[in-house]
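Student: Below is the structure, and that's it, no one-letter string:
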């Protein structure tokens, strides 16, 4: 096992389920030489309806598990876990580079023309103190109005793997249409699961005559920040030379392997080894 804090060590990417795969694809695109470990805590999901302390406890347990496997950095690729637990993870492991996902309020405030931004997120994210402070700061600085829409049940449906079901279509209509009615011209995808139903969201926008609405996905920014942190710490993996094996990817889940493995295949076209673990 390669010890952590060396360029050859893997990066841990953690989410409550499969949503973090939307961040993983940006990391693989921007940092193709990096070995990656993806952890889906699907056996304890969804986080959006759990207490903040529950999410903190889970995040610390998962971080410890990934550190035992030698990670050099951790990406908390879950909006709910970032809001609730990233402060605790950084306090527990001060020497570990940790990157979270922030709802894209700042870029949304810059993009809006009407001054009204819809935020699609889990109930837990929208109740989080960190999120509410961020909203107040950006609203005061930009005068943008943030319309908060908890998307109850949407993560559960996305986790099932079929993204074109009538149930998902109905939920997207239920949650997106009221934001359009209130004048939102920019929508923040405030959960890493939601980029996987972007096509369905765009279908709702077209049905309501709002094709010009801007969608904000922060996965690309997370990957860029990860690259900056690794570079600054001297931890970027050198590009492999000709003939060397390509970067590895390994999956762990606290639920059924039969949920995560198809998600890798269906959402990313990947077929890594996936193991079920008790954490």
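Tutor: That came through fine. What you see is a predicted model, and the numbers here were worked out from it, not measured in a lab. Numbers count the residues shown, from 1 in each chain.

Student: CA atoms for contacts and neighbours, from now on please.
Tutor: Will do.

Student: residues making contact with the helix or strand hosting residue 126?
Tutor: Per DSSP states H and E: residue 126 is located in helix 123-127. Helix 123-127 has contacts (C-alpha atoms under 8 Å, 6 or more residues apart in numbering) with 47-52, 79-80, 83-84, 131-132, 148, 150-152.

Student: can you rerun that using 10 Å?
Tutor: In this structure, residues lying in contact with helix 123-127 by C-alpha atoms under 10 Å, 6 or more residues apart in numbering are 47-52, 55, 78-84, 102-103, 119-120, 131-132, 135, 148-152, 190-191.

Student: which is the next helix or strand following that helix?
Tutor: Using DSSP H and E, the helix or strand that directly follows helix 123-127 along the chain is helix 129-142.

Student: Out of the contacts of helix 123-127, list just those in helices.
Tutor: 52, 55, 79, 80, 81, 82, 83, 84, 131, 132, 135 (DSSP state H).

Student: also this one, for the comparison:
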């Protein structure tokens, strides 16, 4: 096996502060079924969104360094908070391609929006960082972005309340607040990796509140598409094989395993969750 073949056969590392990044793993596995994936959820220190930038960078370095020890060929940061503040630090320290979820999501939203008016729902930390408006502006200076924190969607996703009256009313309340005023959005970015589990309700309520179809953008799906492009451009795509998944967490592997199947969209099929220290 040549050096390039060995490199292309190496796994892709993915990390998040907890469970949400598994929706990105799901998107990657669907787009690139031949790739080996290694996932790390830093469940001992979740959430990252309430931490200082200095602390988030330190945590991100620890996660990236651990995954690098697994011989990964590329790192995907499935955490919006880390994507906002730490990507450049990780690229320098790890000396490998590092992809976040904010820039792909922003780019996809610009493509999806016909009017240039884009909405973003995310955690308070991601909204406060201003990362999505900056990313959108880097692709289209005339675009306008309106953001809204939607924190209650995270526990709804983790508890499996994905349809019915409660999630519908919560989503409706958030979207009514987001769409109130003069900025009539035609694209909505799901700026938290938990939110794709509620995408059906979000899409229905967005159309109901707006009175028309709204393009709903999943940043994880957008990141998976850009990962595909990057691997192909660098000759790192793993082809002719069936991919696999390794799961690691820093705390409560049992609880993680209970909920992981919902985020992955499939049973774990005996897949073990390993607890690691950073």
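Tutor: Okay, I see it. Treat the numbers as computed from the prediction; the structure is a model and nothing was measured.

Student: thinking again about what came up before, quick one: which of the ones in helices among the contacts of helix 123-127 of the first structure has the most company?
Tutor: residue 80 (35 neighbours; other C-alpha atoms under 10 Å).

Student: residue contacts, it?
Tutor: When contacts are counted by C-alpha under 10 Å, 6+ apart, residue 80 of the first structure touches 15-16, 46-50, 52, 55, 86, 100-103, 121-128, 131, 190-192.

Student: Residue 14 of the first structure too?
Tutor: Neighbouring residues of residue 14 of the first structure by C-alpha under 10 Å, 6+ apart: 20-21, 23-24, 37-41, 59, 62-63, 66, 74-78, 81, 100, 252-253.

Student: Whichever helix or strand it is part of: average distance to aligned residues in the second structure?
Tutor: According to DSSP H and E, residue 14 of the first structure maps onto strand 11-15. Compared with the second structure after fitting, strand 11-15 of the first structure deviates on average by 1.0 Å (mean C-alpha distance after the TM-score superposition for the first structure).

Student: neighbours of residue 268 of the first structure, just the number please.
Tutor: 13.

Student: Disregarding flanking residues, what is the spatial nearest neighbour of it?
Tutor: In space, and not counting its chain neighbours, residue 268 of the first structure is closest to residue 25: 7.2 Å by C-alpha to C-alpha, 6 or more residues apart in numbering.

Student: The one you found and residue 222 touch, don't they?
Tutor: No: between residue 25 of the first structure and residue 222 there is no contact under C-alpha atoms under 10 Å: 11.0 Å.

Student: which one of those two has more residues nearby?
Tutor: residue 222 (22 against 17).

Student: Check whether that one sits in a helix, strand or coil.
Tutor: helix (DSSP: H, G, I helix; E, B strand; the rest coil).

Student: ok, so what distance separates it from residue 41 of the first structure?
Tutor: Counting by C-alpha to C-alpha, to the nearest Å, the separation of residue 222 of the first structure from residue 41 of the first structure is 20 Å.

Student: Quick one: neighbours of the nearest residue to residue 35 of the second structure once chain neighbours are set aside, just the number.
Tutor: Of all residues beyond its chain neighbours, the one nearest residue 35 of the second structure is residue 243 (4.5 Å), with distances taken as C-alpha to C-alpha, 6+ apart. Around residue 243 of the second structure sit 16 other residues, with neighbours defined as other C-alpha under 10 Å.

Student: secondary structure class for the equivalent of residue 243 of the second structure over in the first structure?
Tutor: Under the alignment (TM-score structural alignment), residue 243 of the second structure pairs with residue 247 in the first structure. Following three-state DSSP, we place residue 247 of the first structure in the coil state.

Student: Was I right to think residue 247 of the first structure contacts residue 33?
Tutor: Yes: contact status for residue 247 of the first structure versus residue 33: in contact at 5.3 Å, counting by C-alpha under 10 Å.

Student: what residues are shared contacts of these two?
Tutor: Common neighbours of residue 247 of the first structure and residue 33 (C-alpha under 10 Å, 6+ apart) are 237, 239, 240.

Student: And those, which of them are buried?
Tutor: Buried by 16 or more other C-alpha atoms under 10 Å: residue 237, out of those.
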